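[1] Predicted coordinates and the sequence they were generated for:
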Amino acid sequence: MSDVELRAGRADDVAAVTAIYNAGIADRVATFETRPRDPHELRGWATDGQPFIVAEQDGRVLGFARAGAYSDRCVYEGIGEHAVYVSPDARGQGLGRQLLDELCAEAERHGLYKLTSRIFTDNHASLAAHDAAGFDRAGIQRRHGKLDGQWKDCVLVEKLIGEAAHD
């Protein structure tokens, strides 16, 4: 997607990011979440010091990617659990992959050595974006949770970055 600026997310992006996240909740293809969020619930994403990237075009946020702590155990400090969401009207144009590429670079600048996530097995668009961005499919987590009363399997994806990618 051309003319898109990828940049660090800011507090003034949170309302747009919340709308995009809530669209992902409503679609029922990207998250086990079922309750729409309010911007105040996500405000910490812009201030917690974790990698947080937005894609902006002509002053409008079209998508975001962020990484948070994988675990509170010190042995996992270099691993980030990530998410990427694209506005429904901007999907299918390669923006997810662009966000993932930039998130990997930002995560490396933050000292992380791996990004990981779980993707529903039927979320073909997200799987394709992760494949294109060089993520490996590490396995299937069967019946990882229920969404609307139905079991969902998840693909575990991961990508080594920074020092771990070069050893």
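    Perfect, I can see it now.

[2] alpha carbons only for contacts and neighbour counts from here, please
    OK.

[3] And the nearest residue to residue 20 once chain neighbours are set aside, how far from residue 19?
    In this structure, residue 20 finds its nearest non-sequential neighbour in residue 87, 5.2 Å apart by C-alpha to C-alpha, 6 or more residues apart in numbering. Distance of residue 87 to residue 19, given as C-alpha to C-alpha, to the nearest Å: 8 Å.

[4] Am I right that residue 76 is in contact with residue 112?
    No. Assessed by C-alpha atoms under 8 Å, residue 76 is found out of contact with residue 112, at 9.7 Å.

[5] higher neighbour count, the two?
    More neighbours surround residue 112 than the other of residue 76 and residue 112, with 24 against 14 (other C-alpha atoms under 10 Å).

[6] take a look at this one as well, against the first:
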Amino acid sequence: MRVRSMTVSDGNRVVEIYGQAIKSGHATFQENPGTWEDWDQGHLSECRLVASDDNDIVIGWAGLSGVSNRCVYRGIAEISVYVDPNHHGKGVGKALLSALIAASEENGIWSLEAGIFPENEASLVLHKALGFEIVGRKRGLGRMGYGPLAGQWRDVMLLQRRSQVVGVE
């Protein structure tokens, strides 16, 4: 496996992996993955990464979204990390998240945020292992519109990783 910068030609596979995660019911409130154009518009242009196998097939991706247009929040981003289910438990997520942290700091981002369903224990463990801490729980944040939990109100755990490199004076 190798982690590299995402290219436009990776777009279809990025959307496909996102769609697989949506089917799990524990990744997002989003009901469908949309198109590459949707993904592209919803993520920052920097810090777009993919993990690929020995045949350069994309097996996971990571990216950042802005949290606000206000200037005070310019160094804060929300993370997304998704891995093909056939590659769960093989260190792909850890490699992507580690590389995303480094890339975010290289791009002047001092705080990373994540919103994770409490049932997604593997993701919570991964984030904590890489320096994220739980800073809150939004109770009944949204109602699931699909899957086995359709109609249920879901909590979301809020995690943050404050850089020890960027914004430290």
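    Arrived safely, thanks for sending. All of these numbers come straight from a predicted model, not from anything done at the bench.

[7] circling back to that earlier point, which position in the second structure pairs with the residue nearest to residue 20 of the first structure?
    Aligning on TM-score structural alignment places residue 87 of the first structure opposite residue 84 in the second structure.

[8] Against residue 135 of the second structure, how distant is that match?
    Taken as C-alpha to C-alpha, the span from residue 84 of the second structure to residue 135 of the second structure is 28 Å.

[9] One more: residue 94 of the second structure?
    Using C-alpha to C-alpha, we find residue 94 of the second structure at a distance of 21 Å from residue 135 of the second structure.

[10] So these two - more neighbours on which side?
    residue 94 (17 against 11).

[11] What's the average distance for the host helix or strand of that one when superposed on the first structure?
    Here residue 94 of the second structure is covered by helix 92-106, with elements defined by DSSP states H and E. For helix 92-106 of the second structure, the mean distance to aligned residues of the first structure following superposition is 0.8 Å (mean C-alpha distance after the TM-score superposition for the first structure).

[12] Just after that helix, pick out the following helix or strand.
    Using DSSP H and E, the first helix or strand after helix 92-106 of the second structure is strand 111-116.

[13] Provide the aligned range in the first structure for that following strand.
    In the comparison with the first structure, strand 111-116 of the second structure aligns to the range 114-119 (TM-score structural alignment).

[14] now swap in stretch 9-22 of the second structure and tell me
    Counting by TM-score structural alignment, stretch 9-22 of the second structure corresponds to 12-25 in the first structure.

[15] For the matching stretch, buried residues please.
    13-25 (16 or more other C-alpha atoms under 10 Å).

[16] again, but for stretch 23-40 of the second structure
    Those would be 23, 25, 26, 27, 28, 29, 33, 36, 39, for stretch 23-40 of the second structure by 16+ other C-alpha under 10 Å.

[17] Show me how far it is from its chain's centre.
    With C-alpha atoms, centre = their mean, to the nearest Å as the basis, stretch 23-40 of the second structure stands 11 Å off its chain's centre.
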